[in-house]
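1. coordinates only, sequence not included:
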């Protein structure tokens, strides 16, 4: 397989910038997910890696070789689309083997590789079936098989599970990750679904408005978001945000908000902005008698072993992930306590996270 390197890759369509000066590496054998809302530039980036779009400027390297202006046919890459793009007049065997037929591979080798691939995907019993009669999950496996059988340097997948229902999508997430582990492929996967990204990725690149905002392992992106957008986009429910005061000095370990003061990880830089924003995940708030903020319960959602409690405070409406043993009811006055070591302070003007002890912890493992 191969590593992939993008350096200052930029793509413009007339006056519209689809991808702005992206630079990042995808490691050999890595499952790399590009995550973001529709129109953020993730699919355009994937198409440039594939050679289906040429960048306006910048460089793309595949396995150390520059392929920036090479057409797709000259890049050893397999592409899997959301729509399966199978040949309906062919059976499963012929669909999977078609790329090898096009390359002039000997018939005996085609048969062997198609059967090996079908066994890997657990569709060997369907080899002589017509694709038109298959379920969505099996058709997606056939599309994957057609990509795998070539043994390319990298697999590029553009929302391949988007057409499946929720149950199949969850199953295929597990199977795709297991398949990746078995074949050791370099995989670049595009999705707008954070659950897919968090469950499958070795690393995630979060994109918005043509820019890559943060790249890192799922746990790091979740716990230490680089921007307000990343913090809000990752997590279900999203991170809570409290408006605080600006002008915080370096070394500050608390932020004043309406209704109280919130302890935060010690800041490593001065915040000169007029507005600070404190971000806190629902699981880092607890309902206790001696909390920093008081509020009124707006609603309670039962979620099995946990419950999601919505609390209205002077600083805003907050979501709290609480144990299901906690008994609270709508309208009840409660006190909220915050896990200070897990909170993130953002610059309200630039929307970037302020360096703090929380981010130093990441740097030192």
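-> That came through, no problem. Just so you know, these numbers come straight off a predicted model, no measurement behind them.
2. For the rest of this, base every contact and every neighbour count on C-alpha atoms.
-> Will do.
3. So residue 105 versus residue 113, what's the distance?
-> Separation of residue 105 from residue 113 (Cα to Cα, to the nearest Å): 10 Å.
4. who's more crowded, the two?
-> Taking other Cα atoms under 10 Å, residue 105 and residue 113 do not tie; residue 113 has more neighbours (18 against 12).
5. On the three-state scheme, that one is what?
-> Here residue 113 is helix, with the state taken from DSSP: H, G, I helix; E, B strand; the rest coil.
6. Residue 177 too?
-> Residue 177 - assigned by three-state DSSP - is helix.
7. what does residue 290 give?
-> Secondary structure, three-state DSSP: residue 290 is coil.
8. Next one for the comparison:
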């Protein structure tokens, strides 16, 4: 398989900048997910790696070889599209082995590799069926099979589960990860769905407005977001944000929210503007005498947990609490914060300034 390295890769279309100086390395055998909203540059980056788009500047290296200006057919990369791109007049077997037949491999090898991949994807019984009558999940497996059968250096996938319903997506997320572990291939996967990214990735690259904001493991992305956008984009519900009062010096271990002092992890540097406190719903506790008080707006029961919406002077907060905590709509409650799990952001730059949040890059 192969390592993929991007060095200051930039892509513009006229006056529009689609990718702004991206530099990162995708490790050999890694499941690397590019995550972000529509138009953030993730698919354009994937297409440049594939050779379907040429960068305006920068370099792309595949397994140490500079492939920046090579055609996609010269890069030994397999691509899986969102809409499958299957040949409807061909059987499943012929769709899967099409790349091998085009390459002129011996019939015996074509047959063996096709059946091996079909068994891996559990579609052996469909090999002689037409793809036209298959369910969406089976068509997706055929598209994956056609990519895998090539034994390419890397697999690139552009929202391959986007056309499936929620139930099929959950199943295919698990199957894709298991398949990746079996094949051991370098995989670059593009999605706007944070649940897919968190479920499958070894590392996630979060993009927005043509820029890479953070590259880290799912745990690091969730626990140590580098920016407010990352903190807001990852997690359901997303992180709560509370505006703090005044400017914080470097090393500050507390801030004030509506006159209430809240302990926070030490800050790395003086803030250029006021601070913003970030707290995940599960990092806020409902207590009798809390630092911050508010009125319960609503309660959603979710099995062993409940999601409590609380209106405070600092704004509306979402709190994830055990269902053993009894609260009712309209009740005034106290809130406390788990200090070591909080984030502090600079309001001017939106970047994290918490020491424990340094897992970035």
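-> Noted; the coordinates are in hand. Predicted model only: the values in this text are computed from it and were never measured.
9. ok, which stretches of the stretch 151-300 of the first structure are helices?
-> For the stretch 151-300 of the first structure, helices defined by DSSP state H, counting those that start in this stretch occupy the ranges 166-183, 194-200, 218-223, 228-233.
10. Dump those to JSON lines, plus mean neighbour count.
-> Shown next, in JSON lines, are the helices of the stretch 151-300 of the first structure (neighbours: other Cα atoms under 10 Å):
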{"stretch": "helix 166-183", "mean neighbour count": "14"}
{"stretch": "helix 194-200", "mean neighbour count": "20"}
{"stretch": "helix 218-223", "mean neighbour count": "18"}
{"stretch": "helix 228-233", "mean neighbour count": "20"}
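11. Switch those helices over to CSV; also include distance to residue 264 of the first structure.
-> Formatted as CSV, the helices of the stretch 151-300 of the first structure follow (distance: least, Cα to Cα, whole Å):
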stretch, distance to residue 264 of the first structure
helix 166-183, 36
helix 194-200, 26
helix 218-223, 14
helix 228-233, 16
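12. out of these, nearest to residue 291 of the first structure?
-> If you check each of the helices of the stretch 151-300 of the first structure against residue 291 of the first structure by Cα to Cα, helix 218-223 wins as the nearest, at 22.2 Å.
13. quick one: that closest one to the second structure mean distance?
-> Its aligned residues in the second structure lie a mean 0.3 Å from helix 218-223 of the first structure after superposition (mean Cα distance after the TM-score superposition for the first structure).
14. how far out from the middle of the chain is that helix?
-> 10 Å (Cα atoms, centre = their mean, to the nearest Å).
15. Please apply the same query to stretch 169-189 of the second structure.
-> That offset, for stretch 169-189 of the second structure, works out to 14 Å (Cα atoms, centre = their mean).
16. Show residues contacting it.
-> Stretch 169-189 of the second structure is contacted by residues 1-3, 26-34, 46, 120, 137, 153-159, 161-162, 196, 199-200 when judged by Cα atoms under 8 Å, 6 or more residues apart in numbering.
17. could you redo the last one with a cut-off of 6 Å?
-> Contact partners of stretch 169-189 of the second structure, identified using Cα atoms under 6 Å, 6 or more residues apart in numbering, comprise 1, 28-33, 154-157, 161, 200.
18. And stretch 306-313 of the first structure, by the same measure?
-> By Cα under 6 Å, 6+ apart, the residues outside stretch 306-313 of the first structure that reach it are 295-301, 317-324.
19. Kindly recompute the last result at 10 Å.
-> With Cα atoms under 10 Å, 6 or more residues apart in numbering as the contact definition, stretch 306-313 of the first structure has outside contacts at 237, 242, 258-259, 282-283, 286-287, 293-302, 317-326, 328-336.
20. what sits in contact with each of residue 105 and residue 113 of the first structure?
-> Shared contacts of residue 105 of the first structure and residue 113, defined by Cα under 10 Å, 6+ apart, comprise residue 97.
21. List only those of the contacts of stretch 306-313 of the first structure flagged as buried.
-> Buried subset of those (neighbour count, 16 or more other Cα atoms under 10 Å): 242, 282-283, 286-287, 293-300, 317-323, 334-336.
22. Among the contacts of stretch 306-313 of the first structure, which lie within strands?
-> If you go by DSSP state E, the contacts of stretch 306-313 of the first structure have 242, 286-287, 293-302, 317-323, 333-336 in strands.
23. So residue 292 of the first structure versus residue 346 of the first structure, what's the distance?
-> From residue 292 of the first structure to residue 346 of the first structure the distance is 20 Å (Cα to Cα).
24. First-to-last residue distance for stretch 220-237 of the first structure?
-> One end of stretch 220-237 of the first structure sits 17 Å from the other (Cα to Cα).
25. oh, I was asking about stretch 197-205 of the second structure
-> Start and end residues of stretch 197-205 of the second structure are separated by 9 Å (Cα to Cα).
26. before we move on, what about stretch 56-72 of the first structure?
-> End-to-end span of stretch 56-72 of the first structure (Cα to Cα): 16 Å.
27. Appreciated, that's everything.
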